[in-house]
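1. here you go, sequence then predicted model.
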Amino acid sequence: MSTIKIRSVAPEDNKALAQVIRDVLIEMGVPKVGTAYEDEALDIMYETYDVPRKRYFVVEEDGKIIGGAGIAQLEKEDSEICELQKMYFLPEARGKGLGSQMMSTCLNFAKEQGFTKCYLETMPYMKEARKLYGRVGFKALDKPMGDTGHYSCQAWMIKDL
């Protein structure tokens, strides 16, 4: 029987985590420009999230990283608004309820940090992800917020915490 746990990212996770995220982005057909694919942070996730009010969580199965998601203040936006960032899961992590568990972990952390709203960006064709976001209370927006640099992401959502 496998052991699955959600925990904070550690320095030794950087390389494997970057590979997981890039593999999922490629699988999903996400453009490599104007999306998380080209973020410098992908290769230094521990360092990127090792600051106040930011946290990245990984899903680990039997010692292998199979997904993750993070919370950080939304760039160039009100300090009460955070962003759900880089939530990606390998195929073997899907359909096990891990997305819901990860959302709960991230949103609880956001509330603890004093955020009152959570924003996210995704791709319109990522229907399963958008269904999950809708189930936990995210509502569609007509235009993006903040300054994420992800101009290729064309679906925006927000949720009151």
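-> Good, I have the coordinates.

2. hey, let's count contacts and neighbours off CA atoms from now on
-> Will do.

3. in which helix or strand does the closest residue to Gln85 other than its chain neighbours reside?
-> Using CA to CA, 6 or more residues apart in numbering and skipping residues adjacent in sequence, the residue nearest Gln85 is Gly70, 4.9 Å away. According to DSSP states H and E, Gly70 maps onto strand 64-73.

4. next one: Phe57
-> Phe57 belongs to strand 55-61 when assigned by DSSP H and E.

5. other residues contacting that strand?
-> 2-9, 45-46, 49, 65-72, 98, 102, 106, 109 (CA atoms under 8 Å, 6 or more residues apart in numbering).

6. now the angle between strand 64-73 and that strand, please.
-> Between strand 55-61 and strand 64-73, the angle comes out at 160 degrees (axes from the mean of the first three to the mean of the last three CA atoms, to 10 degrees).

7. buried stuff in stretch 154-161?
-> Ala155, Trp156, Met157, Ile158, Lys159, Leu161 (16 or more other CA atoms under 10 Å).

8. circling back to that earlier point, for ChimeraX, what selects the buried ones among the contacts of strand 55-61?
-> Per 16+ other CA under 10 Å, the buried members of the contacts of strand 55-61 correspond to this ChimeraX selection:
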select :4,6,8,9,45,46,49,65,66,67,68,69,70,71,72,98,102,106,109
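
9. okay, pairing it with this:
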Amino acid sequence: MDEIDRIRAFNRAHTRRLGLLRQGYLEAGLSLAEARVIFELADGIGWTAGALSQHLGLNEGYLSRLLSRLSKSGLVEKTRHPQDGRAHILGLTRDGLIRAAELTALSRAQIESWVDGMPEAELAQLVARMEAVEASLARQSAPAPEVELRDLAIGDAGWLVEQHGVLYARDEGFDASFEALVAEILADFIRHRDPAYERGWIAWQDGARLGSIFCVKGPEPGLAKLRMFLLLPEARGLGLGQRLLDTCMSYARETGYRRMVLWTHESHEAACALYRKNGFSLDSAVPVTSFGVDLVEQQWSIDLAG
């Protein structure tokens, strides 16, 4: 038996010992997944469904069905998120807190029955070995290298032109005129950038570029323009978009800009939702034909002094 088979054998034995194959977890009338959700909510962290889904590694649709059942059972409740009106904070009801306490007591009793009579030194050794296993597995699943935001440098402009051209052609059907526009914007920035009032950032992780954002001067004093906001598909959902936007807006405020504007398209739903979440207002939406396709151009703005 090799190492992989020995790990599999341990998992099977531990699964059987915990009773995870039975219809109800700890004979408490709940599935293992339902009990785990209750345990997590009992910690009082203030999970949203999306965050809890990622934390537990559960499909969002499956978790939604679990939460629905627990809600109908009177164990889970939702309250409006104080900073994001579209999101909800999950929590336990009074009955849910009682059930969580019951599950904790049952779980402790189960473990206590296993180690009852075990010499103290042997128990301490067992716990130390379990912690060593957890630490070893945690190292294997350590977070990816930190994302670094760097100033625009040699080679970045060419990468930006290529990525804008390829991604927008693939995802939205843009023709080559969009790639030409991006090249013109970048050429103007490189040739005429005012370093006291304009800056571009490129997001890097583990030697690869993931995205960008630029702050440039607008057509009137005190007005900043947000440009070149790009995230590669593999970088989406990591919070990098919010970090880039925060960095750009903070720079604009620190530099003395009073207002920021940006131009985008209605089809960029994720980006538009991020703008709205951060206080931008939609000023205009105009149907146009650009880059070989029909679009709705949007202008957004925000008062940076507010």
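-> Received the coordinates, thanks. Note that this is a predicted model, so its numbers are computed, not measured.

10. report the TM-score for the pair.
-> The TM-score (TM-score structural alignment, normalised by the length of the first structure) is 0.81; 154 aligned residues with a CA RMSD of 2.7 Å.

11. just to revisit the earlier point, in the second structure, which residues correspond to the strand holding Phe57 of the first structure?
-> Matched against the second structure by TM-score structural alignment, strand 55-61 of the first structure falls on residues 199-205.

12. ok, average deviation of that stretch from the first structure?
-> Superposing on the first structure and averaging over aligned pairs (mean CA distance after the TM-score superposition for the first structure), stretch 199-205 of the second structure comes out at 0.8 Å.

13. buried residues in that stretch?
-> Buried residues in stretch 199-205 of the second structure (16+ other CA under 10 Å): Arg199, Gly200, Trp201, Ile202, Ala203, Trp204.

14. any idea how far Ala224 of the second structure is from the closest residue to Gly200 of the second structure other than its chain neighbours?
-> Sequence neighbours aside, Phe214 is the residue nearest to Gly200 of the second structure in space, at 4.2 Å (criterion: CA to CA, 6+ apart). For Phe214 of the second structure, the distance to Ala224 of the second structure (CA to CA, to the nearest Å) stands at 10 Å.

15. swap in Thr247 of the second structure?
-> With the distance defined as CA to CA, Thr247 of the second structure ends up 14 Å from Ala224 of the second structure.

16. who's more crowded, the two?
-> Ala224 (30 against 16; other CA atoms under 10 Å).

17. which non-adjacent residue is nearest whichever residue in the first structure pairs up with that one?
-> When the first structure is aligned by TM-score structural alignment, Ala224 of the second structure is paired with Cys82. Computed as CA to CA, 6+ apart, the closest residue to Cys82 of the first structure that is not its neighbour in sequence is Gln73, at 4.0 Å.

18. hang on, that neighbour packs against Ser79?
-> Yes: counting by CA atoms under 8 Å, Gln73 of the first structure does reach Ser79; the two are 6.5 Å apart.

19. the more surrounded of those two?
-> Gln73 (24 against 13).

20. ok, residues contacting stretch 130-148 of the second structure?
-> So stretch 130-148 of the second structure is contacted by Ala203, Trp204, Gln205, Asp206 (CA under 8 Å, 6+ apart).

21. again, but for stretch 128-142 of the first structure
-> Taking CA under 8 Å, 6+ apart as the rule, stretch 128-142 of the first structure contacts Gly99, Ser100, Thr122, Ala155, Trp156, Met157, Ile158, Lys159, Asp160.
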